[in-house]
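Chemist: next comes the sequence, and after it the predicted model I'd like to discuss.
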Amino acid sequence: MAKPIKVIEKIELTEEQKKMQSLENLLSGVAENKDSLLETLSLIQELHDSGILDAFGSLLKAKEKAAKIAVGQLTREPVTNMINNAMAAGGMLTELDPETTGKLAKSLTHGLKKAEQGLKEDSKIGLLDLMKALKDPDINRAIGFGFNLLKGMGEGLKE
């Protein structure tokens, strides 16, 4: 019967052997990814030729100063107001029905085209024209929409 193994010998690699193994792994990785590495080198060369690489390097060297400037610009009142307004507008848009919003946008576009045609005609509108216009179902619908919009806004402002 064979003797049981009692001691496991750990093979210690020398520094030279470790370097050689790392170099072999690196060469193997380069060989496997030749196309992507060449493309990356080409991209880096383009960045260098255009001066973007130098600018980016300078920005990294001055990262603390650049960060202070960026934070200073972002904390200015107009910028924070813009961010807060964008967030409020985004919140408002999440509450609206997309179908209604699309219909309203399409109607607004159509209305702007009609208004532009009216400007080109440059005709005067009298009191009698206004009375006739109220009988037009399209105008009446738009005025009703406007009144309901104003009513809803007023109710919202009351809260």
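Modeler: Great, that's in hand.
Chemist: from here on, just use CA atoms for contacts and neighbour counts.
Modeler: Noted.
Chemist: roughly how far is the strand or helix carrying residue 108 from the heart of the chain?
Modeler: Using DSSP states H and E, residue 108 falls within helix 98-121. A distance of 28 Å separates the centroid of the chain from that of helix 98-121, by Cα atoms, centre = their mean, to the nearest Å.
Chemist: after it, next one along is what?
Modeler: Immediately after helix 98-121, counting by DSSP H and E, sits helix 127-135.
Chemist: contacts for that following helix?
Modeler: Contacts to helix 127-135, defined as Cα atoms under 8 Å, 6 or more residues apart in numbering, come from residues 139, 140.
Chemist: can you check stretch 31-38 too?
Modeler: By Cα under 8 Å, 6+ apart, stretch 31-38 touches residue 30.
Chemist: ok so, going back, can you list the buried residues in the helix holding residue 108?
Modeler: Buried residues in helix 98-121, counted by 16 or more other Cα atoms under 10 Å: none are found.
Chemist: how about whichever strand or helix holds residue 42: buried residues?
Modeler: Using DSSP H and E, residue 42 sits within helix 34-50. Neighbour-count burial for helix 34-50 flags no residue at all (criterion: 16+ other Cα under 10 Å).
Chemist: give me the distance from that helix to the chain's centre.
Modeler: Relative to the chain's own centre, helix 34-50 is displaced by 27 Å; criterion: Cα atoms, centre = their mean.
Chemist: put this next to the first one:
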Amino acid sequence: MAKAIRNIERIKISEEDKRKRDLEEIEHALLKNKDAILESLQVMEYMQSRGVLAMMNGLLGQSDKVLDILVKTADRPETTNMLKNLLLMVGTLGVLDVKQLEPVILKVNSGIARVAEAKDTEEKTSYFDLVRSLKDPEINRALTFMLTFLKGMGQDTKEQERNTMEPHHQEHEKRKNRDLR
């Protein structure tokens, strides 16, 4: 029968072997991620050449002062108002239907291009010229477009509006709507 093992001796790895194994592991990781590392170094080089790294170094070195300035700036009413307006604008951009807006933008660009091509002249347009220009299909189409646009702008959109009222006005509107029911 075999004897029972009473002493277990652990294999001791020397510091030199451990260091060699760690270096091999690092080398393997570097080779595996070579492209990502090279691109990261290129980005760091761009940041260095543009002074971004120096700026970040300065910001981190003075982080307490910078944080204090940011907090004081964010605490001002105009900053709060700016953030509200920014969020409202971003929300509005999300509501716009770009497919419907594209033809309008193209027409505005076309009009701007014509104005840019036209030379500043001293020539005046008479009432007769205005009435005669209504026969021009392009002008007629533009006037019809503008009148349709103005009619759309005049349309009641109260029910489509998001809640953009001040908080005290919101409460007043809620109470008023409850009372009407």
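Modeler: Yep, that arrived. Predicted model only: the values in this text are computed from it and were never measured.
Chemist: quick one: TM-score?
Modeler: Overlay of the two chains. TM-score (TM-score structural alignment, normalised by the length of structure 1): 0.64; 150 aligned residues with a Cα RMSD of 4.0 Å.
Chemist: circling back: how distant is the next helix or strand after the helix holding residue 42 of structure 1 from the center of its chain?
Modeler: Where DSSP H and E defines the elements, the next helix or strand beyond helix 34-50 of structure 1 is helix 52-61. Centre-to-centre, helix 52-61 of structure 1 and its host chain are 24 Å apart (Cα atoms, centre = their mean).
Chemist: after superposing, tell me the mean distance of helix 52-61 of structure 1 to structure 2.
Modeler: Compared with structure 2 after the fit, helix 52-61 of structure 1 shows a mean deviation of 3.6 Å (mean Cα distance after the TM-score superposition for structure 1).
Chemist: report all helices and strands that that helix contacts.
Modeler: Where contact means 3 or more Cα pairs under 8 Å, 6 or more residues apart in numbering; DSSP states H and E, helix 52-61 of structure 1 is packed against helix 34-50.
Chemist: and the angle for the helix it packs on with helix 52-61?
Modeler: 80 degrees (axes from the mean of the first three to the mean of the last three Cα atoms, to 10 degrees).
Chemist: for the residue nearest in space to the middle of structure 2, which three-state class applies?
Modeler: Central residue of structure 2 (Cα atoms, centre = their mean): residue 90, 8.1 Å from the mean position. Under DSSP: H, G, I helix; E, B strand; the rest coil, residue 90 of structure 2 falls in the helix class.
Chemist: the counterpart of residue 22 of structure 2 in structure 1: neighbour count?
Modeler: For residue 22 of structure 2, the aligned position in structure 1 is residue 26, judged by TM-score structural alignment. The burial count assigned to residue 26 of structure 1 is 12, neighbours taken as other Cα atoms under 10 Å.
Chemist: so where does residue 26 of structure 1 fall, helix or strand?
Modeler: Assigned by DSSP H and E, residue 26 of structure 1 falls in helix 15-32.
Chemist: so whatever helix or strand residue 86 of structure 1 lives in versus helix 98-121, what angle?
Modeler: Counting by DSSP H and E, the element that carries residue 86 of structure 1 is helix 77-95. Compare the direction of helix 77-95 of structure 1 with that of helix 98-121 by the same axes, to 10 degrees and you get 110 degrees.
Chemist: and helix 77-95 of structure 1, what does it pack onto?
Modeler: Looks like helix 77-95 of structure 1 contacts no helix or strand (3+ Cα pairs under 8 Å, 6+ apart).
Chemist: that helix vs structure 2, average offset?
Modeler: Mean for helix 77-95 of structure 1 is 3.5 Å (mean Cα distance after the TM-score superposition for structure 1).
Chemist: return the distance of that helix from the chain's centre.
Modeler: Distance, centroid of helix 77-95 of structure 1 to centroid of chain: 14 Å (Cα atoms, centre = their mean).
Chemist: what do you get for stretch 71-79 of structure 1?
Modeler: Distance, centroid of stretch 71-79 of structure 1 to centroid of chain: 19 Å (Cα atoms, centre = their mean).
Chemist: contacts for it next, please.
Modeler: With Cα under 8 Å, 6+ apart as the test, stretch 71-79 of structure 1 has contacts from residue 80.
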